[in-house]
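Asks: here you go, sequence then predicted model.
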Amino acid sequence: MLTHNLGYPRIGSQRQLKRACEDYWAGRSTLQQLLQAGSKLREENWKLQKEAGIDLIPSNDFSFYDQVLDMSLMVNAIPQRFHDVVIGRKNSEMDLYFAMARGFQKDGMDLTALEMTKWFDTNYHYLVPEFQKGQLFKLFSTKVIDEFNEAKQLGIKTKPVLIGPVSYLLLGKEKEQGFDRIDLIENLLPVYLEILNRLEKLGVEWVQFDEPFLALDLGEKERNAFTYVYQLIRTSFPKLKVLLATYFEGIGEESVLAASLPVCAIHLDLVRKPKQLSQMLSLIPEPISISLGVVDGRNIWINDLEASLKLIKEAAEKLGESRVMLAPSCSLLHVPCDLDLESDEKVLSSEIKKWMAFAKQKLGEVTLLQKLATEEQLDNIDFRRNQEAIASRKTSPLIHDNKVKARVGAVTSAMASRKSPFALRAEKQRELLNLPLYPTTTIGSFPQTKEVRSWRAKYKRGDLSKVQYDKLLRDETTGLIRWQEEIGLDVLVHGEYERNDMVEYFGEQLKGYTFSSNGWVQSYGSRCVKPPIVFGDVSRPNPMTVYWSSFAQSLTKVPVKGMLTGPVTILQWSFVRDDQPRSETALQIALAIRDEVQDLEKAGIKIIQIDEPAIREGLPLRKAEWQQYLAWSIRAFRISSCGVEDETQIHTHMCYSEFNDIIQNIAEMDADVITIECSRSQMELLDAFAKFKYPNGIGPGVYDIHSPRVPSQEEMVFLLKKAQAVIPDENLWVNPDCGLKTRHWPETREALIQMVAAAKALREPVLA
C-alpha cells in the first residue's frame, strides 16, 4: 500500500513564511531573501515527509500567498489591469503576483486586488480567478516545474500537485455576461498538457489533480468537461500516473462519472463521508486504485486506528493491497504543523494533548496505518496507546458538564425571537440613537501595533502586571475614542486592543475550551490564526467583554458598539470536538453569548454587534443538506441575539460570502443591521439583497481592508451610489469591509477620513 500526502502546511512551524512575506512587502528584505525563505521551507517540508515514511511526497503545494493565485499565474489568467505592473518597470513577477493578491498603489498606478472568497467550507481564503469570454491561456509561470526540479536536486522525487482544470474554472468568476466559464475548458487544457509534457520529460511518475468540485452538485456541462479533460490527458500521456483528488465531501451521485474517468487513482475523503467507500468499491474498474483519506486533514483529534483499519481492510479485500493507497483526507494546510512544539502544560494539558495530532503527527498516523494494515500487528504498542487514548476521551470528566446539558435541554422557541418585528424596533432605535442618514461605523477592531502586541506578550510572560497592562490598554482605547470622535464617525468601537483574535479571545474565557502555543494555520496570505480547541461542554463562567465596552462608552456620548463573535463563527473557526453533533456544540456556545449580550445591555450598551462571517462558510457543499444546517445555525444566532429589548440594536457582520441562495435565511437572522463585504465585488453581492427586498439595515463595505491601498472619497461615493440604488436611504450604513486589526495606522487613518467624507457627501443632496 502506497502512502501519500495531498499537501503540507506552507507557513512553517514558527510562521516563517508570514514574516518573510511581510518583511518583503515592507521593504525590509530583498526579493532574493524572500525566495530563499520559501526554498528553505520547501526543503524542510519535503525532508520531514520523507523521514516520516511517506511514499509520494507532494510538490507545488507550497505557495507564497495562495495556490489558486499560483494557478492563475501559471496559465496567464492575469487580468489586463495588472499587465503594466511589470511592463517597462523594475517590478518582478513576484510583485505582479502580490499586486493581484493585495492590490497595487505605486508609481502612479492604483489597482484593486482580485476578489477573495472562502475555499469551500473552510476558513482559508483563495483569490478568485477572473475570466473573459473567449479568453486564451498560455504557460506563464513555471512554478510547478521549478519546484519538482528543486526537490529532485535534493534527492526527493515528488508528486506535483495541480488544481484540476475543471475545478480551476469553476473556482473563478465570469467578468462579463453572455458566457459560461466552463466553456473555456478547450482553451485552458492545452496549457495543462504543456505542463504535463515538461514534467514527464523530467521524470515525473505521479501527478495529483485536485478536483474537489467532483464532490459537489454538477451540471451536464461540468460532467462532460471532466470526461473530456481526463480522456485527453490519458490519451496524451498514457504512461503518466494521474491521481484524482476529491475532498470535503463524498462523491455521491457522481460516483459513476468518477469511476469512468481514465485515471490511475481516485482519492476519497473518508473522514467526511466514510460510507462512500462501499459504493466506489462496487464501481471502480481495474486497474484503478483507491486512495483512502482516513486521517482527518481538517481537525486535530487523533485517528481512531481501529475504525480506519476496518475501512482499509474492506478496500484491500475487494481490490487487493496493491490498489489501495493511504493518505490524510485532504491537504494538511488546514491543521497546525507540529504537536511536539506544545510543551507548555499551562496552555495545553498532557491529558488533552494525548487526544490530538497536528500535521507532522498525522503523517505518522498514515504510515502507522500502512504498517498495521500490511503486517497485522494489532499488538503493536502504538496501536494500544491509540486505543487507550480513544477510550479515555470518551469517559473523561473533563468533557461532560451536566449543567450545560440541562440548560440546552431547556431552550424554548420563545428564546429565539425578538419581542417586536423590525419595523417597530427600528422606530424605537431611531428615536433613541438619533443617528444621521448613512451612519458611519467600523466593523470593530483597529490596527494592533507592535507596541500593543508587545504589551500582551509581556503581560503573558509576567513582565507587566495586570494593573500596568490594563492602564496601557485604557490609554490606547481612550486615544482611539477621541480620534473617532474627531473624524466624525457616528457609531464608535473600542478597538479590541485587549483581544488576540476574534475567536481565541472568547475561547480563553469559555469553559470547555483549550489552546495551543504554536497551533497556527493560514487564513489568507500572511494572515495566520490559532484556532482554539473545543474539547468539552461549553459555558461562560464570567462576563467577557462588558468591562472594556463600558469603559469606552464612559468616555463619550457617541454610541459605542459592544463587539462579540457569534456562536456559529466561534464553532466554525475552532477545532471542534467530534464526539457530538456540531449543532449541539453551537447551541451551547449560543447560550454563553446570549448571557454576554444581556450583560452588555444591562451595562448601558445600546448597539451590540454579533459577528457571524462563518455562517455561509459552514454550509454543506451539497444543497440537499443545506436546510438542516441552516435551521440549527440560524437558530443558534437567534438564541444568542434575541434576549434584548426592542431599543437595543443588534448588528451582525459577514464577509466574503455569496448570499443569493440563502438570502431568506439571512433575513431570518433578524439582525437590525448587517454589514457585509462588497468592495472587491464592486457591490455585486447587493444584488441578492435587492432582489429579495431585504427589509433591515445594510452596511455594504465601501473599501477593502485586505489590501493596503487607500481608496479615494470619489471611489467610495461611487460604490455608495450603487448601493443607494438598491437599499432605502434609511437602511443604508457606511463602513469598511471587515475589521482593521491587520492594517497599519497610516492607511487606516486616511481611508476612514475618506469614508466619513464620502458619507457626508452622500447626505448633502438629500439634505438640500
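Replies: Looks like it arrived, so ask away.
Asks: drop to CA atoms for contacts and neighbour counts, all remaining ones
Replies: OK.
Asks: let me know the secondary structure of residue 150.
Replies: Of the three states, residue 150 takes helix under DSSP: H, G, I helix; E, B strand; the rest coil.
Asks: quick check: it vs residue 39, distance?
Replies: Computed as Cα to Cα, to the nearest Å, the residue 150 to residue 39 distance reads 8 Å.
Asks: tell me which element the most centrally placed residue in the chain falls in.
Replies: The structure's the chain has its C-alpha centroid closest to residue 123; by Cα atoms, centre = their mean the separation is 1.5 Å. Taking DSSP states H and E as the definition, residue 123 sits outside all helices and strands.
Asks: distance of it from residue 414?
Replies: Taken as Cα to Cα, the span from residue 123 to residue 414 is 32 Å.
Asks: ok, residue 698 next?
Replies: Residue 698 is 26 Å from residue 414, by Cα to Cα.
Asks: quick one, which of those two is more surrounded?
Replies: Between residue 698 and residue 414, counted using other Cα atoms under 10 Å, the more crowded position is residue 698 (28 against 11).
Asks: measure that one to residue 578 for me?
Replies: Distance from residue 698 to residue 578, by Cα to Cα: 36 Å.
Asks: same deal with residue 110?
Replies: Distance from residue 110 to residue 578, by Cα to Cα: 46 Å.
Asks: my guess is residue 656 meets residue 116, correct?
Replies: Yes. Judged on Cα atoms under 8 Å, residue 656 makes contact with residue 116 at a distance of 6.7 Å.
Asks: which stretches of the stretch 101-250 of the chain form strands?
Replies: Along the stretch 101-250 of the chain, counting by DSSP state E, counting those that start in this stretch, strands occupy 104-106, 109-111, 116-118, 125-127, 130-131, 159-163, 173-174, 206-210, 241-245.
Asks: which other helices and strands contact the second one?
Replies: In terms of contacts (3 or more Cα pairs under 8 Å, 6 or more residues apart in numbering; DSSP states H and E), strand 109-111 is packed against strand 104-106.
Asks: thinking again about what came up before, who wins for proximity to residue 482 among the strands of the stretch 101-250 of the chain?
Replies: Residue 482 lies closest, by Cα to Cα, to one member of the strands of the stretch 101-250 of the chain: strand 104-106, at 29.5 Å.
Asks: what packs against that closest one?
Replies: strand 109-111.
Asks: can you give me the strands in the stretch 501-650 of the chain?
Replies: Using DSSP E, counting those that start in this stretch, the strands of the stretch 501-650 of the chain run over 511-514, 521-524, 527-529, 533-539, 561-565, 607-611, 649-654.
Asks: buried ones in the fourth one?
Replies: Buried positions in strand 533-539, judged by neighbour count with 16 or more other Cα atoms under 10 Å: 533-539.
Asks: hold the first one in mind and look at this next one:
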Amino acid sequence: MATSVIGFPRIGENRELKFSTEKYFHNEITQKELFTRAAELRLKHWKLLQEAGVDYIPSNDFSFYDTTLDTALLFNIIPQKAAELKLSPLDKYFALARGYQGEKGDLKALPMKKWFNTNYHYLVPQFDKTTRIKLVGNKIFTEFKEALTAGIKTRPVLVGPYTLLNLSEFANGTKPEDFISQIIEAYTAVFSQLNQLGASWLQLDEPSLVKDMSPQDRALFNKIYTALLTKKGSLKVLLQTYFGDVRDNYTDLIKLDFDGLGLDFIEGRKTLELVKNGFPDEKVLFAGIVNGKNIWHNNYQQTLATVKQLPATKIVLSTSCSLLHVPFSVANENFSPEVKAHFSFAKEKIAELGELSSILDGQADKLLAKNQKLFTGNRIKSNKKLKEKIAGLTEEAFVRTPAFAQREVLQKKEFKLPLLPTTTIGSFPQTRVVKKMRARLKRHELDQKEYDIFIAGKINEWIKWQEDIGLDVLVHGEFERNDMVEYFGQNLSGYLFSKNGWVQSYGTRGVKPPIIWGDVTRQKPITIKWSKYAQEQTNKVVKGMLTGPVTILNWSFPREDISVRESTLQIALAIQDEVLDLEANGIRVIQIDEAALREKLPLRKSDWYSEYLDWAIPAFRLVHSQVKPETQIHTHMCYSEFTDIIPAIDNMDADVISFEASRSNLEILDELQAKNFQTEVGPGVYDIHSPRVPSVEEIKDAIRKILQKVPKQKVWVNPDCGLKTRGENETRASLENLTSATKEVRKELEDGEN
C-alpha cells in the first residue's frame, strides 16, 4: 500500500534554517548564502523521505517564514504600502512577516494568528480594493524543479483557494466573493505551469473545510472548485484536509472532480463514518492514520482496524497533518530505550507508515507483535491520592468569592494605582549572556551560588530601570526561566524533557514542548524565591508570574492514556499550590498566563463547551479560587482569535486580562464592548514580535482607540506579549515610549475633565 506525507518539518534536524535565517537578519551571511543553505536543507529532507520509501513526497511545504505568506506573495496579495518599499523581494517578504523600520520606510508586520488548533502561527493575508490576484511568483515551480533535478518527483503543496480566502482579512468593503474569478485564474495558471513541468499531482490544502461551514461557505467552495477543476488538464489534484472531519460538505467533495481526497482519521471524529457511507471508486483516499501532532507511537492494531473498514478501492496511508508540528527524530534524544520505545517524532512517523504498509501486505507480523507489547499493561503507576482528590472536587472549589465587582473596589483601594496603569506581560530579553550563564550552570561550570548572584543582578538592573521610566506594576523579568512551560514542567512530577525536540512556532521561533509522561504534582515551590526577592527590591508592586494549567497542557505533548480534562486538573492543582504560596509570601499581584487557551478549542462551535470550555475554564478558576479578595489575579492571551469566546474568557473570573491586539488593529475591543465585558483589560498597544520601535504618537493613538471602546477605569497599558525574544535596546526604547505615551494620554484625560 502506498504512503504519503502531507508536509515535513522545515527548520531542520538541528534548527539549521532558524540559525541561517537569523544570521541573514544580522547581516552575517548574504542572500545567496541563505538560499544555498535552504536548498541544501530541502534536498536533505527529500532524500530522507525517498530513502524511507515514501511514495508521495511533498515540495513547496518549505518556507523561510510561513507558507500562507508564501501563497499570498505567489499570487500578488500584498499591501500597497509593502509593495512600495524599495527592498529586495526577500527583504520585502521578511518585512511583511516581522515589520520594517529603516531608511527605506516603515511597515507594520501582517497580523499573526494561530494555525487552527495548533501552536503554529500564520501570517494573515490582507485584501482590499487595490488587490489584484495573479500568479507572479515561482517558488512552487522552482522547488519542484530542484527536486526533479535530484531525481525526486515530488507532489507540490499549496494552500487551497477556499482556505486562503477563509483565513484572510478584507478591508474597504471587500469580501471573498469579489475575488472568485481572479483566484480561479491564478490557480489555473499554477495548474498550467505544473502540467508543463510534468508534475503528476498537486496537493491543495483546505483545512478550513473542517470548521463549521454555512450554506454560503459551501456555495463559495463549490463555485471555485467547479470552475477550477475543469482547468487541471492531466494534473491530478489532491484535496487535502486535516485537524478534523468534513461533515458539512463531504457530499460535495465526493461529487467534485478531485482525483484524491485527504481525510483525517485522528482528529476527524466522524471521518470513518462519512467514508463508510460511501467513497467513489475512481478517487484515491489518502487516509490520515498516523498522528502528525502528538509524539506517541502509533497503536498498529487500532490503526489497522480502521484501515480495514475503509470501503475505498484505492487507499494511500498518510499522516493526519503535516509533520511540522512534531520534532525531527527520537534518535536525537537520550531517553532510556524503554522510554524511547513509546515515542515517535517526524522521522519515526515516516517509518510507521512503511511498517503499517508492510503489515497490510502481510509481510511484517513480527512488527505488529512488537508494537502491541507497547500497549499491554500499565506504562506508569497511577497516583491514587491525586485521582481521589480530583474526584472529590466540588463546585465550590472552582468559584472565587466575593464577586468580581466587589473585588475590583477592594483592589483599587489596596493598590492606589493611577488611571491607565502600565505594566509588561512578564519576560524581559533573554540575551546571549543570559542563555550562556544558564548553559554554564547546566554544564556545572558555575555553581548555584554564582548563578544566583548573576540572576539577582539582572533582576536588580531591570527593577531599577522599570522604576526609572515610571512603570506602575513591575515584573522580575524571568531571567532564570528557559521557557514558560518547560520551566514549570521541570519543577513538576510526571514530565519528561527532550534534548532536541524543537517544533516551529512561527518564523525562526521554535519551542521544545515537554512531554507529560505520568501524573503531575508539585514537589516544591517553583517561583517563590525570585518573585519574593524582586518584591524586596522595590516599594512598587511586582507581579508573580505563572503559566496556567490549560497552556501548560496545550504546550506540552499530552498523554493519550487519560483524558486531557483529567491531565489539566492535575496541573491546575499543582499551580494552585504555587499561587497560594506566592500570596503567603507577600506577592499581591499574580499573573497566570493562559496564552494557549484557544489552542485546543474544537474547530466547530457546536463542540466548544461539550468538549473543551466546560473543563478548560473551570481548570483556570480552580487555580485562583482560594486567594484573598485583595490579591489581584491577571492573565494573558496572545496571537489567536478571541472575539467569539469573550463570554468564556470573562467567565475565567480573573481581575485583569491582557490580550494580543496590536496586529489585529484592536478589533477585539468591539466585541468586549458588545458583550459588556466586566474584567479589567490590557489590550496590547504595540507588537513585540517585530523589531520596530513604536513611536509615542503611535502608542497614544492605540490608547485613544482603546478608550473609545473600554471605560478608562478598566484599561491597562501594556505590550501585547512577553519581551523574551526582543533585543535590549528596542525593548527599552519601546517601553520608554509606552510610559511617555500613557502619561500624555492621562494628561489629556485630566485636561478634558477640567
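Replies: Great, that's in hand. The shown structure was predicted, so the numbers you read here are calculated from the model rather than taken from an experiment.
Asks: what's the matching residue for residue 92 of the first structure over in the second structure?
Replies: Mapped onto the second structure by TM-score structural alignment, residue 92 of the first structure lines up with residue 88.
Asks: repeat that for residue 766 of the first structure.
Replies: Looks like residue 766 of the first structure aligns to residue 749 there (TM-score structural alignment).
Asks: cool, and residue 552 of the first structure?
Replies: By TM-score structural alignment, residue 552 of the first structure lines up with residue 534.
Asks: so what's residue 358 of the second structure closest to, chain neighbours aside?
Replies: Take residue 358 of the second structure and drop its neighbours on the chain: the residue closest to it by Cα to Cα, 6 or more residues apart in numbering is residue 364, 5.7 Å away.
Asks: the one you found reaches residue 355, doesn't it?
Replies: Yes. If you go by Cα under 8 Å, residue 364 of the second structure and residue 355 touch, sitting 7.3 Å apart.
Asks: who's more crowded, these two?
Replies: Neighbours per residue (other Cα under 10 Å) separate residue 364 of the second structure from residue 355, with residue 355 holding more: 18 against 14.
Asks: burial count for residue 476 of the first structure?
Replies: Counted with other Cα under 10 Å, residues neighbouring residue 476 of the first structure total 15.
Asks: who touches the alignment partner in the second structure of it in this structure?
Replies: Aligned counterpart of residue 476 of the first structure in the second structure: residue 458 (TM-score structural alignment). Residue 458 of the second structure makes contact with residue 479, according to Cα atoms under 8 Å, 6 or more residues apart in numbering.
Asks: which residue ranges of the stretch 251-400 of the second structure form strands?
Replies: 260-264, 284-290, 315-319.
Asks: nearest to residue 401 of the second structure, out of the ones you listed?
Replies: Per Cα to Cα, nearest to residue 401 of the second structure of the strands of the stretch 251-400 of the second structure: strand 260-264, 44.1 Å.
Asks: what does the closest one correspond to over in the first structure?
Replies: Using TM-score structural alignment, strand 260-264 of the second structure pairs with 265-269 in the first structure.
Asks: what do you get for stretch 131-143 of the second structure?
Replies: Stretch 131-143 of the second structure corresponds to residues 135-147 of the first structure when matched by TM-score structural alignment.
Asks: helices or strands up against the helix or strand hosting residue 33 of the first structure?
Replies: Assigned by DSSP H and E, residue 33 of the first structure falls within helix 31-52. When contacts are defined as 3+ Cα pairs under 8 Å, 6+ apart, helix 31-52 of the first structure packs onto helix 16-25, helix 359-375.
Asks: wait, which of those is closest to residue 431 of the first structure?
Replies: Across those, closest to residue 431 of the first structure is helix 16-25 (Cα to Cα), at 46.4 Å.
Asks: now the helix holding residue 33 of the first structure: how far from the chain's centre is it?
Replies: Put simply, helix 31-52 of the first structure sits 24 Å off its chain's centre (Cα atoms, centre = their mean, to the nearest Å).
Asks: stretch 243-260 of the first structure too?
Replies: For stretch 243-260 of the first structure, the distance to the chain centre is 23 Å (Cα atoms, centre = their mean).
Asks: distance check, residue 683 of the first structure against residue 153 of the first structure.
Replies: Residue 683 of the first structure is 48 Å from residue 153 of the first structure, by Cα to Cα.
Asks: looking at those two, which one has more neighbours?
Replies: Taking residue 683 of the first structure and residue 153 together and counting by other Cα under 10 Å, residue 683 has the greater number of neighbours (18 against 10).
Asks: residue in the second structure paired with that one?
Replies: Using TM-score structural alignment, residue 683 of the first structure pairs with residue 666 in the second structure.
Asks: now do the SS call for that match.
Replies: Note that with three-state DSSP, the state of residue 666 of the second structure is coil.
Asks: surely it is in contact with residue 683?
Replies: Yes. Using Cα under 8 Å, residue 666 of the second structure is in contact with residue 683, at 7.2 Å.
Asks: identify the contacts common to those two.
Replies: Joint contacts of residue 666 of the second structure and residue 683 (Cα under 8 Å, 6+ apart) are residue 706.
Asks: neighbours of residue 307 of the first structure, how many?
Replies: 10.
Asks: show me what it lines up with in the second structure.
Replies: That one, residue 307 of the first structure, aligns with residue 302 by TM-score structural alignment.
Asks: which residue in the second structure lines up with residue 441 of the first structure?
Replies: Aligned partner of residue 441 of the first structure by TM-score structural alignment: residue 423.
Asks: burial of that match, as a residue count?
Replies: Residue 423 of the second structure: 23 surrounding residues under other Cα under 10 Å.
Asks: OK, contacts around it?
Replies: 471-475, 716-718.
Asks: dump the residues you listed into TSV; add secondary structure and neighbour count as well.
Replies: Listed next are these as TSV, based on DSSP: H, G, I helix; E, B strand; the rest coil; neighbours: other Cα atoms under 10 Å:
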residue	secondary structure	neighbour count
471	coil	24
472	coil	19
473	strand	18
474	strand	27
475	coil	25
716	coil	24
717	strand	28
718	coil	28
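Asks: whatever residue of the first structure lines up with residue 681 of the second structure - nearest residue in space that isn't next to it in sequence?
Replies: Alignment note (TM-score structural alignment): residue 681 of the second structure maps to residue 698 of the first structure. Sequence neighbours aside, residue 674 is the residue nearest to residue 698 of the first structure in space, at 4.9 Å (criterion: Cα to Cα, 6+ apart).
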